[in-house]
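>>> The following block contains a protein sequence and its predicted model.
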Amino acid sequence: MVRNVHTRRFPGHRDDLVRLLDTLGTPADELWPVADWPPTRLDGPRVPGTPAGHGPIRYVLEEAEPDRLRFRFTAPAGVHGHHEFTVDGDALTHVLTASLHGWARLTWPLVFRPLHDALLEQLLDRAERALTGRVAQPARWSSYVRFLRGLAEIRSRRTRTEATLRA
């Protein structure tokens, strides 16, 4: 069982956090670090049952409250569980809870967890910048995250080149 938690406190900013959370997955998203990661998108209205995702990660919206968004994973294969964003008092928290099966038992610790952790820390940096105008201690990618992202870029370039050659 995986339980992965990222949280940051923003004293005096509860209402602002709720407003930021309301932008998640929309064209006006102020939280998701789209400059560095595939954007997260809701494929419809913010109601339970709406498909969503980012990159190869797919999920469906299960619960939508002003201070809470909960998504159930639908891909990749072997990941059974959910992730959620909550505003609790002055804290913005993301919790991922999942059981892993098959290849996911290997790909989560070796690939997805390091990338997930880097993405979530950047998301919290964006919240901090939006609320305070600065980031006291910006998240830094580890050398391993930079390596994984380099591999993904090589794969992406190869896929684009192959598609161009086929066209």
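Alright, I've got the coordinates.

>>> Please count neighbours and contacts with C-alpha atoms only from this point.
Noted.

>>> Which of the three states applies to F85?
Secondary structure for F85, judged by DSSP: H, G, I helix; E, B strand; the rest coil, is strand.

>>> ok now do Y144, which residues does it touch?
P114 (Cα atoms under 8 Å, 6 or more residues apart in numbering).

>>> ok, now how distant is it from L115?
Distance, Y144 to L115, by Cα to Cα, to the nearest Å: 9 Å.

>>> this is the comparison structure:
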Amino acid sequence: MWDISNTIGPGPNPDPISTPPEIQGQGDPQIGGTRSCGTVIVAPSETRAGDVTRRRGEVDACTWDVPDPRFAGPDFTIINADVRDDGSVVGWGSVTTRFGVGPYALVRAADGTTTVRTFLTGAGRYRGLVYQDVQVGQGDTWTVTGWISPAE
């Protein structure tokens, strides 16, 4: 089990994700597959401000269905989100995987389409590598397009 205690905390939304980066040619190998979240380990605290419900500190176990063993097994995702009454969401937090730890940013449109950007720094035997991706989908399952490259 991973120690996730040092990854919980408030934080600004990482880089905006409205225009995902061009994936082609940015590292090797490219990672493809799906990622599913939704198993809540720690329920969030909630407060209300106007038409927004602020959810903070939720911890979910998510699973990756990708051919790369560095992402096998569950990850632990800290979720902070502002949920609007129309169903749209802006979220941020951190992800802890076998590969490493790092921030993510999430935008869910009112129609349920979700875009997630993740940036992980390799840990342990993956030190010196970084992983970046764009995940897009409906509900709690997203198609992953990402890549691993040397850290600069």
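Everything's here; your move. In this text, all values refer to a predicted model and were calculated from it rather than measured experimentally.

>>> Could you get me the TM-score between them?
Scored by TM-score structural alignment, normalised by the length of the second structure, the superposition of the two chains gives a TM-score of 0.38; 87 aligned residues with a Cα RMSD of 4.2 Å.

>>> on that earlier part again, mutual contacts of Y144 and L115 of the first structure, please.
In contact with both Y144 of the first structure and L115: no residue, using Cα under 8 Å, 6+ apart.

>>> List the buried residues of the helix or strand T145 of the second structure falls within.
T145 of the second structure is part of strand 141-150, with elements assigned from DSSP states H and E. For strand 141-150 of the second structure, the neighbour count (16 or more other Cα atoms under 10 Å) marks T141, W142, T143, V144, T145, G146, W147, I148, S149 as buried.

>>> can you pull out the helices in the second structure?
In the second structure, no helices are defined using DSSP state H.

>>> My error: substitute the first structure in the last question.
Going by DSSP H, the first structure shows helices at 14-23, 104-107, 113-132, 143-166.

>>> how much does the longest one deviate in direction from helix 113-132?
So that's helix 143-166 of the first structure. 100 degrees (axes from the mean of the first three to the mean of the last three Cα atoms, to 10 degrees).

>>> Find the residue closest to A52 of the first structure in space, skipping its chain neighbours.
L42 (4.3 Å; Cα to Cα, 6 or more residues apart in numbering).

>>> Counting neighbours, what do you get for that neighbour?
20 (other Cα atoms under 10 Å).

>>> now G93 of the second structure
G93 of the second structure has 27 nearby residues by other Cα under 10 Å.

>>> same thing with E58 of the second structure?
19.

>>> so it touches G38, yeah?
No - judged on Cα atoms under 8 Å, E58 of the second structure makes no contact with G38 at a distance of 10.6 Å.

>>> Quick one: end-to-end distance for stretch 101-119 of the second structure.
8 Å.

>>> Could you give me the buried positions within that stretch?
Those would be 101-109, 114-119, for stretch 101-119 of the second structure by 16+ other Cα under 10 Å.

>>> Can you spell out which helices and strands pack onto the strand holding T145 of the second structure?
strand 30-42, strand 129-138 (3 or more Cα pairs under 8 Å, 6 or more residues apart in numbering; DSSP states H and E).

>>> Output the contacting helices and strands for the longest one.
This means strand 30-42 of the second structure. Short answer (3+ Cα pairs under 8 Å, 6+ apart): strand 30-42 of the second structure packs on strand 52-65, strand 141-150.

>>> Distance to L129 of the second structure for the ones you listed - can I get that in JSON lines?
JSON lines is the format used below for those (distance: least, Cα to Cα, whole Å):
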{"stretch": "strand 52-65", "distance to L129 of the second structure": "19"}
{"stretch": "strand 141-150", "distance to L129 of the second structure": "4"}
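
>>> follow-up on the earlier one: the residue nearest to A52 of the first structure and D15 of the first structure, how far apart?
22 Å.

>>> Same check on G81 of the first structure?
In terms of Cα to Cα, G81 of the first structure sits 29 Å off from D15 of the first structure.

>>> Show me which of these two is the more surrounded one.
Regarding G81 of the first structure and D15, a neighbour count based on other Cα under 10 Å identifies G81 as having more, with 18 against 14.

>>> Verify the contact between that one and A75 for me.
No - the criterion here is Cα under 8 Å, and G81 of the first structure misses it with A75 at 10.3 Å.
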